[in-house]
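[1] Next input, structure requested:
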Amino acid sequence: MKISELANATGTNVETVRYYEKVGLLSPPARTSANYRAYGGDHLARLSFIRRARDLGFSIEAVRNLLTLSDDPSQSCEAIDGIARVHLDDVDRKISDLMALRSELDRVVGACRAGKVWDCKIIEALGPQR
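    Model prediction:
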């Protein structure tokens, strides 16, 4: 299949497919006589894996490590579990940070009295402008 067909099949931008090739996540495909990229089922499966991992928020480096580990199915999945646990800890930290942010914004918005800008509690909470 052509790059556009692979991209469409996985919901990935064509430039992103090229980027994944450039950084080594996706192996370069064979070329047709007209020099078009010719992708196969292995590319589709690998790009689908990459796409799903990225959708779950794994970094490029984590995806690279997951792919390397998945290329040797006889080994223990302990390392894969470790990568996923580190990512889960990062997600939990981000959720905690967002909850704190939401709480502070809720407090600031709740202090608003819909008065004049010079007495605006939201502007006041953001700090001096001068």
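[2] contacts and neighbour counts: CA atoms only from here.
    OK.
[3] after the longest helix along the chain, next one along is what?
    Taking DSSP state H as the criterion, the chain has its longest helix at helix 78-110. Of the helices and strands lying after helix 78-110 in sequence (DSSP states H and E), the nearest is helix 121-126.
[4] Give me the contact list for that next one.
    Val108, Val109, Ala111, Cys112, Arg113, Val117 (Cα atoms under 8 Å, 6 or more residues apart in numbering).
[5] hmm, which of those are the buried ones?
    Val108 (16 or more other Cα atoms under 10 Å).
[6] Looking at the contacts of helix 121-126, spot the one nearest Ser96.
    Nearest to Ser96 among the contacts of helix 121-126: Val108, at 18.5 Å, using Cα to Cα.
[7] Alongside the first, I'd like the structure of this one:
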Amino acid sequence: METIRYYERIGLMPRPGRTGSGYRAYAPEEVERLRFIARGRDLGFTLEEIRSLLRLAQDPALSCAEVDQLARQHLNDIQARIADLQRMAVELERTIGRCRGGERGACTILETLRQPVAAAS
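    Sure thing, here's the model as predicted:
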């Protein structure tokens, strides 16, 4: 519920009407908008990207090209993050593989963390 209030504060969701007892009452189009936002977040879009997608979704006369471009850029960003995560996993596996236990002062994991970052290959 706090997330929905946050979306209201930043203008992604309109402030809903209230029932006589003070509860929020969302219209069907507001529920649909919230689903759109939640699905966008599930796909990793930033709130600003979702804001742009909402603007694009509100005008049916617009070409899908802008949406396509935004989605392709997002996919490229995700693929770059995956590559970074895979690189980190390989480095961490290598570091862990060199660990032989023993005294903390001779810990290869801690020693690796003290080393300068290697340039990307």
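[8] Pull out the buried residues from the longest helix of structure 1.
    Counting neighbours by 16+ other Cα under 10 Å, helix 78-110 of structure 1 gives Ile80, Ile83, His87, Val108 as buried.
[9] and the equivalent of Asp72 of structure 1 over in structure 2, how many neighbours does it have?
    Counting by TM-score structural alignment, Asp72 of structure 1 corresponds to Asp59 in structure 2. By other Cα atoms under 10 Å, 9 other residues sit near Asp59 of structure 2.
[10] Just want to check the distance between Asp59 of structure 2 and Leu53 of structure 2.
    As defined by Cα to Cα, to the nearest Å, Asp59 of structure 2 lies at a distance of 10 Å from Leu53 of structure 2.
[11] Also Val90 of structure 2?
    36 Å.
[12] Same question for Asp77 of structure 2.
    17 Å.
[13] Would you mind pulling the contact partners of stretch 97-115 of structure 1?
    If you take Cα under 8 Å, 6+ apart as the criterion, stretch 97-115 of structure 1 is touched by Cys120, Lys121, Ile122, Ala125.
[14] which position in structure 1 aligns with His74 of structure 2?
    Using TM-score structural alignment, His74 of structure 2 pairs with His87 in structure 1.
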